[in-house]
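> what shape does this take:
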Amino acid sequence: MSDLPDLIVIRGRGRVSALGTDAAAYATVSSAPFQTQADGSHSLPVARLPATAETAVATLQRSHPAYRQLDRTVLLALLAARQATADAGWNPEATPSTNQHPITTNHQPALTVSIGSSRGATGRLEQFHADFLADGAVAAAASPLTTLGNVASWVAFDAGSHGGAALSHSSTCSSAFQALGNAVAWLRAGMATRFLAGGTEAPLTDFTLAQMHALGIYSTFPAADWPCRPGAGRPSTFVLGEGAAVFALEKATAASLASERHTNEPIFVLEGVGFGFEAIASKTGLSSDGQHFQQAIRQALHQANRRPADVDAVVLHSPGTPAGDASERVALRAVFGDELPPLLSNKWLLGHTLGASAALSLDFALHVLATKQWPTAPFATDLAQAAPRPIRRILINAAGFGGNAASVLVTQL
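Next up, the predicted model:
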């Protein structure tokens, strides 16, 4: 257990992705969960929500009149946050009705919310702009529905928060861990007692797909042939996905957690959140030795008072681009030496969900900690198929355009 006097505990979690909303879906994958989407003259593989999750999103959107106008990015965050609060047992009856503003009950402290998203309300922004180009008119709701702060504020509303802060973060693909780091700082400082933190992204629009394709990194493998292949080398196998993951966080002491160990429920502690930054000339590139990764990993380990040898596995950022994959592995060898911990990834199942990817990677890490199992990739890669020792502590990496990286260390008590 960490030597820090205050421990940050993950009380609940929720997710939605190409595998749906069930955490156990990782154990039942039998075929590539990708679909094909047309982008002008190209047909590209994407990691879109399955039908069951689409039904859940549609039901949520109909549950409140105001929700019918929300962007898909916001709706995915609401869906994941509802799961997280229910999993934590936090005031589930506070979901707002159509005729009453949500009020936090007296016995429940106000929730604080911090949500990361790289692009925010992508679909609504593009639609409002298309409408403007078509007829010169702009809807009155265009601005409030497309600001980045719109994401966290709706999560707070839906969670029944009254008086708690609602913070939105955007730092490209590490946005969710920026939100998580903010949550940890607030909790340890006593500025909040309960926190919902995570990331969300719904970028599967024609324009966003065209942007990703223009970078020259998009996978050429068909949707049914595992098109996203982190750690497989060349060619590039980047695939865009959508999804969200949100976590219910509280501060606790080691003594209070010791009394909970008699239960069968796993106890997850967020031990460290580290950040790394590089001033690089190419805002879409990164250094060959991943200096930002190295800084973020070392900071997370230092914050948790842990050594590299204490890490049992690493969930990679590894987007399936040769340069990005290689840079992260060089950084890992700089920290861990030539004998790396088992390398894991969920992007070959979920695609790259941009601002939600770090949160979904953390959710995957918690699944591995709880079950001691993970699906193995059906293609040649350096991703681990087994671990030499029991996995109790996992490092999770994330990185984004502009030379930023973030690492989280999580352990199961």
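> going forward, measure contacts and count neighbours with C-alpha atoms only.
Will do.
> residues touching Trp186, list them.
Counting by Cα atoms under 8 Å, 6 or more residues apart in numbering, Trp186 touches Ala192.
> and it, which of the three is it?
Using DSSP: H, G, I helix; E, B strand; the rest coil, the secondary structure recorded for Trp186 is helix.
> ok, now how distant is it from Asp338?
Distance of Trp186 to Asp338, given as Cα to Cα, to the nearest Å: 37 Å.
> over to Pro378?
25 Å.
> got it, and Pro235?
25 Å.
> look at those two and report which has more neighbours.
Pro235 (15 against 10; other Cα atoms under 10 Å).
> does that one really touch Asp325, like I thought?
No. The criterion here is Cα atoms under 8 Å, and Pro235 misses it with Asp325 at 11.7 Å.
> report the buried residues of stretch 218-226.
218-223, 226 (16 or more other Cα atoms under 10 Å).
> next, the structure of the following sequence, for comparison with the previous one:
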Amino acid sequence: MTNAALPTVVIRGWGSASALGLGFGAAPAASPFRPDAHGAGLPVAALPAAAEAALDALRRSRPAYRTLDRSVLLALLTARRATAAAGWSSPGTTEHAAPAALALSIGSSRGATERLEAFHAEYLRTGAAAPAASPLTTLGNVASWVADDLGRARAAISHSSTCSTALQALGNALAWLRAGLAGRFLAGGTEAPLTPFTLAQMRAVGIYSELPAADWPCRPGAGGPSTFVLGEGAAVFALEAVPAGQVQSGDLVLESVGFGFEATGTKTGLTPDGQHFQQAMRQALQLAGLGPADIDLAVLHSPGTRAGDAAERAALAAVFGAELPACASNKWLLGHTLGASGALSLAWALALLRGAPLPPLPFASWLHQHPLRRPLRRVLVNAAGFGGNAACAVVRRVD
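The predicted model follows:
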């Protein structure tokens, strides 16, 4: 099949859940972060009350859902919203379930963190493991429950590539759709890491923000001490293969996903010039047949860590040079949602392409030096994680 004959992959709808709620409205006037619920006093980006109520209603809607991990419930909630937005099915029903040509790939860096920690605590207390511990904590647990909720699916894939996971799921979807292995695809990422042990792990790495929750504690591009803050959330996208030339004005198109990898001395380290970022961005541009000047906005991974932010800036300079586009990051609003972060960055990019305003940062940052200078038509989205993984997606709005 020639490139000209490849189908176009249109994003028919999406669902998201984060500290900003079920979607992306106006940026809050006050910090959405709050102290963690476990008493450590660390700032976190948790779901607000309305989104929490929706998640609780889903949990209570079916007896089997009452035992599921929070990450799985977030995937179910956002997948339902994505299929409803796409017109593929009604939320929470299987009467109009997506056809057999549908496949799905839902990623998570940590998987069933909440349930795993609870089962482990019970084992330490009693010396016995609960029978449900294994099926409820495997990584495949995520996508399989989403497929079960839909009623039908050709394939259900779960995977983890740390914090580039969700964009890698989108890359998998793009390959399947263009190869004709599926006509429709649900792809995204989910994470519920606001648990005692996960928070302790991130603090032990030495990157956690020391700013109070009310003071916008996650500050991408600010320089100085690291301001990493954990958040929770999910985003899932309903993708459809459309014959070449049949897209319509206003459609949102997933043009490409590029991948990068670098081997470094430690699993938490990265090269100063962000080689994995460079590889992913260059491949995404090449696959889409684009040059640096074609990108209007780059939504950065930029989690507020000194080394990570600096490496991504160096990679952008190497790839774009004088054609550096406007740059932004949403982690000052959502925190770092690990395996879901790329999906939530992409959902934010789509909202911006649909006309949502780009909110100003309430703190000093390198990002201020690269404001939006022209109408948005095409956005590049970065994600990267421990172990040297990186991914980059390019999306555009059809004129």
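> would you pull the TM-score for this pair?
Put the two chains on top of each other and the TM-score (TM-score structural alignment, normalised by the length of the second structure) is 0.96; 395 aligned residues with a Cα RMSD of 1.7 Å.
> for the second structure, which segments are assigned as helices?
49-60, 70-86, 113-126, 133-137, 141-150, 165-179, 196-205, 275-288, 306-320, 331-334, 341-353 (DSSP state H).
> would you turn those helices into TSV with distance to Gly188 of the second structure?
Below are these laid out as TSV (distance: least, Cα to Cα, whole Å):
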stretch	distance to Gly188 of the second structure
helix 49-60	18
helix 70-86	8
helix 113-126	18
helix 133-137	19
helix 141-150	10
helix 165-179	5
helix 196-205	21
helix 275-288	18
helix 306-320	23
helix 331-334	16
helix 341-353	6
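> Gly233 of the second structure is nearest to which of those helices?
For the helices of the second structure, the distance to Gly233 of the second structure is smallest for helix 70-86, at 6.7 Å, taking Cα to Cα.
> Ala147 of the second structure versus the nearest residue in space to Arg12 of the second structure that is not next to it in sequence, what's the distance?
Closest residue to Arg12 of the second structure apart from its sequence neighbours, by Cα to Cα, 6 or more residues apart in numbering: Ala86 at 4.8 Å. Separation of Ala86 of the second structure from Ala147 of the second structure (Cα to Cα): 16 Å.
> of these two, who's got more company?
Ala147 (22 against 19).
> residue contacts, that one?
Contacts of Ala147 of the second structure by Cα under 8 Å, 6+ apart are 104, 153, 156.
> list just the nearest of the residues you listed to Glu117 of the second structure.
Closest to Glu117 of the second structure, out of all of the contacts of Ala147 of the second structure and judged by Cα to Cα, is Ala156, at 25.1 Å.
> translate the closest one into the numbering of the first structure.
Ala156 of the second structure maps onto Ala166 in the first structure when the alignment is built from TM-score structural alignment.
> got the contact list for the closest residue to Gly89 of the first structure other than its chain neighbours?
The shortest distance from Gly89 of the first structure to any residue other than its chain neighbours is 8.0 Å, reached at Gly12 (Cα to Cα, 6+ apart). Applying Cα under 8 Å, 6+ apart, we find Gly12 of the first structure in contact with 83-89, 247-249.
> same thing with Gly224 of the second structure?
Per Cα under 8 Å, 6+ apart, neighbours of Gly224 of the second structure: Arg306.
> next: the one 4 residues further on.
Phe228 of the second structure makes contact with 207-209, 217-219, 303-305, 335-336, according to Cα under 8 Å, 6+ apart.
> just the buried ones from those residues?
207-209, 217-219, 303-305, 335-336.
> identify, from these, the entry nearest to Leu124 of the second structure.
Of all those, Leu124 of the second structure sits closest to Tyr208, with 28.2 Å by Cα to Cα.
> what do we get in the first structure for the closest one?
Per TM-score structural alignment, Tyr208 of the second structure is aligned with Tyr218.
> ok, and the closest non-adjacent residue to that match?
Closest to Tyr218 of the first structure by Cα to Cα, 6+ apart is Phe238, at 4.8 Å.
> could you find the counterpart of that neighbour in the second structure?
Looks like Phe238 of the first structure aligns to Phe228 there (TM-score structural alignment).
> ok, Thr411 of the first structure next?
Alignment note: Thr411 of the first structure maps to Arg396 in the second structure; criterion TM-score structural alignment.
> for its match, grab the count of nearby residues.
22.
> over to Leu167 of the second structure?
Leu167 of the second structure, neighbours per other Cα under 10 Å, totals 34.
> nearest to Leu42 of the second structure among the contacts of Ala147 of the second structure?
Leu104 (34.7 Å).
> show me which of the contacts of Gly12 of the first structure are buried.
83-88, 247-249.
> and the gap between the residue located most distally from the centre of the first structure and Phe128 of the first structure?
The C-alpha centroid of the first structure is most remote from Asp135, which lies 37.2 Å away (Cα atoms, centre = their mean). Relative to Phe128 of the first structure, Asp135 of the first structure is positioned 11 Å away (Cα to Cα).
> please apply the same query to Val138 of the first structure.
In terms of Cα to Cα, Val138 of the first structure sits 7 Å off from Phe128 of the first structure.
> compare the two (neighbour count), which wins?
Phe128 (19 against 14).
> how about the equivalent of that one over in the second structure, what does it touch?
Counting by TM-score structural alignment, Phe128 of the first structure corresponds to Phe119 in the second structure. Listed by Cα under 8 Å, 6+ apart, the contact set of Phe119 of the second structure reads 129-130, 133.
> ditto for Gly258 of the second structure
For Gly258 of the second structure, counting by Cα under 8 Å, 6+ apart, the contacting residues are 171, 279-285, 287, 391-393.
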